[in-house]
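Colleague: Just the structure for this:
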Amino acid sequence: MTHAVDVPQYPMPRNVERCPFDPAEKLFEIQRVDGLRRVRIWDGTQPWLVTRHADVRAVMASPHVSADTDNPAYPHSSAAIKARRARAKTFFTEDGAAHDIPRRALARDFTAKRMQGMREVVQTVTDQCIDEMLAGPKPTDLVEALALPVPSVMICELLGVPYHEHDRFQVLTKVFTAATSTAQDTVAAAEEMLEMIAVVIDGKMDNPTDDTLSRLVVEQLIPGHMTNEEIARMGLLLLTAGHETSANMIALGTAALLSNPAQAALIRNSDDPAVVAGAVEELLRYLTIVHSGARRVAIDDFEIAGTEIHAGDGLILDFGTANRDTAAFTSNGHGEPDDLDISRPARHHLAFSFGVHQCLGQQLARVELQVVYSTLLKRIPTLALAEPLENLEYKTDMSIYGLHRLPVTW
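Modeller: Next up is the predicted model:
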């Protein structure tokens, strides 16, 4: 296949004024024309950008690619993220046993059955946050009032991290995810969070409770299978990912629903759990908040979509564009993928990645989103944006897309 000479810079800016929920227009052009193309990233290297749904799945499942961030050819998202991973690498950026063994050590804490068992707690926390919203002033910032507290409480509960630390880890997570963070700032934030979690782990040596970190201490640390540092790195990954992604999905998903009142009404007026479950899958597909792409590096020569990829080539898998692929998400009776349609069969989306590295906490995220969207729309049926959609402050400057603030009224 012959590719265009054009080597655009990646990531590409969204046209927030046109539609803040859509990926950059240039990405759709690449998807239409050839599906993958060389792009230029921050360090001057030119990895392949993969944009079609089927191709992304094929690459993510391929034995010819690696997630190992120590590979010199790995296409890091920024100098800051590269430095942080060098200091606090986690199993999520490993291959083979280095990935599989720690993941198996955590898997039983994140099963669909266990996450469904936490639904009542999610409901209680959500109702408490909404009670406080309704008793307070309006307009109010939904990010601070609801989007951040719910997943923060839940991930602290699950891991066994004291909730009074939530302000601290939220500040540190912002350093991790901000495009403007320096390598020095990011490493310092990682050091501080690792130290915070290590102290929690030490406390569980003598007083284990019913939580994930306690179980890792009893089953992994005390027998000598893992070190305090290794468990702290796992905790760092789960703590940051466990609240940041869900918080952004709550806020951005609410903005999308309030901008599409007919879709919001379908959730508000239904008592069928399948309706809100389907809505969550569609919102995950439509918004795809991980908007800087998953990164891989080829370790063998192989072919994708008629193009030869060589060992040492970097690859960026753009989930957001793949989740808008007409070939994957257009079906009878449903709109184009650029439309929000909560009745669309969308469970095959890539918002949680694909293959062995897919998101460990996806079942918890699903429960949180199902409870929050349904409860919010039912309890506050007059909920509305307090500012025009185009005036909201979007996280175009962060590796996880979302809203810095979401002013709402009722």
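Colleague: When you work out contacts or count neighbours from here on, use the C-alpha atoms and nothing else.
Modeller: OK.
Colleague: now the strands for the stretch 1-150 of the chain?
Modeller: 36-38, 48-50, 65-66, 140-141 (DSSP state E, counting those that start in this stretch).
Colleague: Of the ones you listed, flag the one that's most buried.
Modeller: Among those, strand 48-50 has the highest mean neighbour count (mean count of other CA atoms under 10 Å), at a mean of 26.
Colleague: what packs against that strand?
Modeller: On a contact count with 3 or more CA pairs under 8 Å, 6 or more residues apart in numbering; DSSP states H and E, strand 48-50 meets strand 36-38, strand 314-317.
Colleague: and Asp271, which of these is closest to it?
Modeller: Among the helices and strands packed on strand 48-50, the nearest to Asp271 by CA to CA is strand 314-317 (36.9 Å).
Colleague: Counting by contacts, list what that closest one packs against.
Modeller: Looks like strand 314-317 contacts strand 48-50, strand 294-298 (3+ CA pairs under 8 Å, 6+ apart).
Colleague: Test my guess that Trp197 contacts Ala232.
Modeller: Wrong residue type there; residue 197 is Ile, not Trp. Yes. Assessed by CA atoms under 8 Å, Ile197 is found in contact with Ala232 at 5.5 Å.
Colleague: who has more neighbours, the two?
Modeller: In this view Ile197 and Ala232 are compared by other CA atoms under 10 Å, and Ile197 has more residues nearby, 26 against 23.
Colleague: can you confirm the more buried one is in a helix?
Modeller: Yes. Under the criterion used here (DSSP: H, G, I helix; E, B strand; the rest coil), Ile197 sits inside a helix.
Colleague: In contact with Val408: list those residues for me.
Modeller: By CA atoms under 8 Å, 6 or more residues apart in numbering, the contact list for Val408 reads Lys138, Pro139, Thr140, Asp141, Leu142, Leu383, Ala384, Leu385, Ala386, Glu387.
Colleague: quick revisit: which one of the helices and strands packed on strand 48-50 lies nearest to Glu157?
Modeller: strand 314-317 (32.5 Å).
Colleague: if we can go back for a sec, let's have the strands of the stretch 1-150 of the chain in JSON lines, adding distance to Leu369.
Modeller: Converted to JSON lines, the strands of the stretch 1-150 of the chain look like this (distance: least, CA to CA, whole Å):
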{"stretch": "strand 36-38", "distance to Leu369": "32"}
{"stretch": "strand 48-50", "distance to Leu369": "28"}
{"stretch": "strand 65-66", "distance to Leu369": "31"}
{"stretch": "strand 140-141", "distance to Leu369": "18"}
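Colleague: mind checking which of these is nearest Ala190?
Modeller: Closest approach to Ala190 among the strands of the stretch 1-150 of the chain (CA to CA): strand 65-66, 23.9 Å.
Colleague: tell me which strands and helices that closest one is in contact with?
Modeller: Applying 3+ CA pairs under 8 Å, 6+ apart, we find strand 65-66 packed against strand 294-298.
Colleague: and for comparison, fold this next one:
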Amino acid sequence: MFDSLRDERPLARMVYPDGHLGWIATSHELVRKVLGDPRFSHSLEIGHFPVTHQGQLVPNHPKIPGMFIHMDPPDHTRYRRLLTGEFTVRRTSRLKSRVEAFAAEQINVMRECGAPADLVTNFAKPLVLRSLCELLGLPYSERAEFEHAPTLQHDPDSKPEEFAAAFERASSFFTEVIGRKRKQSEDDLLSRLIAEGQLTTEELCNIVVLLLFAGYETTESALSVGVFALLHHADQLASVRADPAALDTAIEELLRYITVNQYQTYRTALEDIELNGETVKKGDTVTVSLPAANRDPAKFECPEKLDVGRDAAGHVAFGFGIHQCLGQNLARVELRAGLSALLQAFPGLRLAATIDEVPLRLKGSVFAVENLPVSW
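Modeller: Got it, this is the predicted structure:
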């Protein structure tokens, strides 16, 4: 569908769930233009959400302290500046040894379970959650208090009341952890933010919610679906095994090829804007399709093919512009540690089901596999 739309009309009209007549952009060029243009806002005060959430319309609402993903400068700038240093390549590389240790421990868990094992529940989910807990300063041993909320957030079939209860439980727990760290700081992001003294408890709690909810399901899914893609393309898996040094290049191609962030990226025009020969009126919301942009043949040759040797620079799997994913460097550390551990530990890694038997999650905001049975 997106291929023909991109070819015929890369900026097309789109009716939103609340009845708003907006737009959808599907070409790589237009997606980057919209995401990089300060005349487009990401505020939920004025925007129109492109999909329903758990069967309900997402209403406009005022800014939530600390939830900077839906803020424009200067508010967005203030929060992002406080966090940018925590997610640089240099800072996230300091977590590399810990993330690799987590990966090794989850490999042992898989061996203890025996083949066939579900790679999602036994490897990908715990690896990513443990890494996020390490960074943020959340006790992984108490994950039952918060781990279900992000999953329900991204599940279109979850019940609103179920998510609300899980969210409230998680938020209360985060507030409790913040209180602990005010009394005794540790070497983690939360402790450092508390020490700087610029944020309230409400802001700190919402930042934890944002970072956890944005970084858990997305990276776990990228890892799981990335493994699925490699196991489905034996020649590409063989290429990665033959040259482990090229794993970083392969990861960028996997991010481009699968693009787990599906259809919740949008911006709203703050003024009339000429775009691709059309006038996007002030107040019009434009949804940008990251998967369609990453499959644009004008940017990537034979984009429908997985090519782990491809230079995938310029992909928009992490977005673009001022809201480009803050945690992308951590995600790369997690993906590299996870894939490297699996390839080294299991030379015979293979699917323990047919391709058609692997359950895909297509309806949620994050493309994922529900489970991935593997043998070795």
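Colleague: Among the strands of the stretch 1-150 of structure 1, which comes closest to Ser214 of structure 1?
Modeller: Among the strands of the stretch 1-150 of structure 1, strand 65-66 comes nearest to Ser214 of structure 1, with 31.3 Å by CA to CA.
Colleague: against structure 2, where does the closest one fall?
Modeller: Mapping strand 65-66 of structure 1 onto structure 2 (TM-score structural alignment) gives residues 40-41.
Colleague: Which residues does the matching stretch contact?
Modeller: Residues from elsewhere that reach stretch 40-41 of structure 2 (CA under 8 Å, 6+ apart): Val34, Gly47, Met71, Asp72, Arg267, Thr268, Ala269, Leu270.
Colleague: what's the farthest-apart pair in those?
Modeller: Val34 and Met71 (15.8 Å).
Colleague: now His349 of structure 1, nearest residue through space, not along the chain?
Modeller: Computed as CA to CA, 6 or more residues apart in numbering, the closest residue to His349 of structure 1 that is not its neighbour in sequence is Arg285, at 5.4 Å.
Colleague: residue contacts, that neighbour?
Modeller: Arg285 of structure 1 neighbours (CA under 8 Å, 6+ apart): Gly320, Asn323, Arg324, Ala346, His349, Leu350, Ala351.
Colleague: Provide the aligned range in structure 1 for stretch 179-191 of structure 2.
Modeller: So stretch 179-191 of structure 2 sits over residues 202-214 in structure 1, by TM-score structural alignment.
Colleague: how distant is stretch 154-174 of structure 1 from the center of its chain?
Modeller: Counting by CA atoms, centre = their mean, to the nearest Å, stretch 154-174 of structure 1 is centred 17 Å from the centre of its parent chain.
Colleague: Same check on stretch 44-54 of structure 2?
Modeller: 18 Å.
Colleague: what does Val153 of structure 1 align to in structure 2?
Modeller: Per TM-score structural alignment, Val153 of structure 1 is aligned with Arg130.
Colleague: Which helix in structure 1 has the most residues?
Modeller: Once structure 1 is assigned using DSSP state H, the helix that runs over the most residues is helix 228-258.
Colleague: Just give the closest residue to the most centrally placed residue in structure 1, not the sequence neighbours.
Modeller: What sits nearest the mean C-alpha location of structure 1, by CA atoms, centre = their mean, is Thr245, with 4.2 Å. Computed as CA to CA, 6+ apart, the closest residue to Thr245 of structure 1 that is not its neighbour in sequence is Ile400, at 7.1 Å.
Colleague: tally of neighbours for the closest residue to Ala250 of structure 2 other than its chain neighbours?
Modeller: Closest residue in space to Ala250 of structure 2, ignoring its immediate chain neighbours: Val308 at 4.3 Å, by CA to CA, 6+ apart. For Val308 of structure 2, the count of nearby residues is 23 (other CA under 10 Å).
Colleague: Aligned to Val308 of structure 2, what sits in structure 1?
Modeller: For Val308 of structure 2, the residue aligned by TM-score structural alignment is Ile342.
Colleague: how about its match, secondary structure?
Modeller: coil.
Colleague: before we move on, what about Glu281 of structure 1?
Modeller: Classification of Glu281 of structure 1 using three-state DSSP returns helix.
Colleague: Next up, the contacts around the aligned partner of it in structure 2.
Modeller: Correspondence of Glu281 of structure 1 to structure 2, assessed by TM-score structural alignment: Glu252. Contact partners of Glu252 of structure 2, counting by CA under 8 Å, 6+ apart, are Ala312, Ala313, His315.
Colleague: what does Pro59 of structure 2 give?
Modeller: Pro59 of structure 2 neighbours (CA under 8 Å, 6+ apart): Leu44, His48, Phe49.
Colleague: same deal with Val121 of structure 1?
Modeller: Going by CA under 8 Å, 6+ apart, the list of residues near Val121 of structure 1 is empty.
Colleague: Looking at structure 2, name the residue matched to it.
Modeller: Aligned partner of Val121 of structure 1 by TM-score structural alignment: Arg98.
Colleague: where's its match relative to Asp188 of structure 2, distance?
Modeller: Remark: distance between Arg98 of structure 2 and Asp188 of structure 2 (CA to CA, to the nearest Å) = 13 Å.
Colleague: repeat for Pro291 of structure 2
Modeller: 34 Å.
Colleague: Kindly report the same for Phe300 of structure 2.
Modeller: 39 Å.
Colleague: more crowded one of these two?
Modeller: Higher neighbour count among Phe300 of structure 2 and Asp188: Phe300, with 20 against 16, using other CA under 10 Å.
Colleague: wait, is that one part of a strand?
Modeller: No. With three-state DSSP as the criterion, Phe300 of structure 2 is coil rather than part of a strand.
Colleague: Next one: it from Leu306 of structure 2, what distance?
Modeller: 11 Å.
Colleague: for Ser41 of structure 2, same thing?
Modeller: According to CA to CA, Ser41 of structure 2 stands 34 Å off from Leu306 of structure 2.
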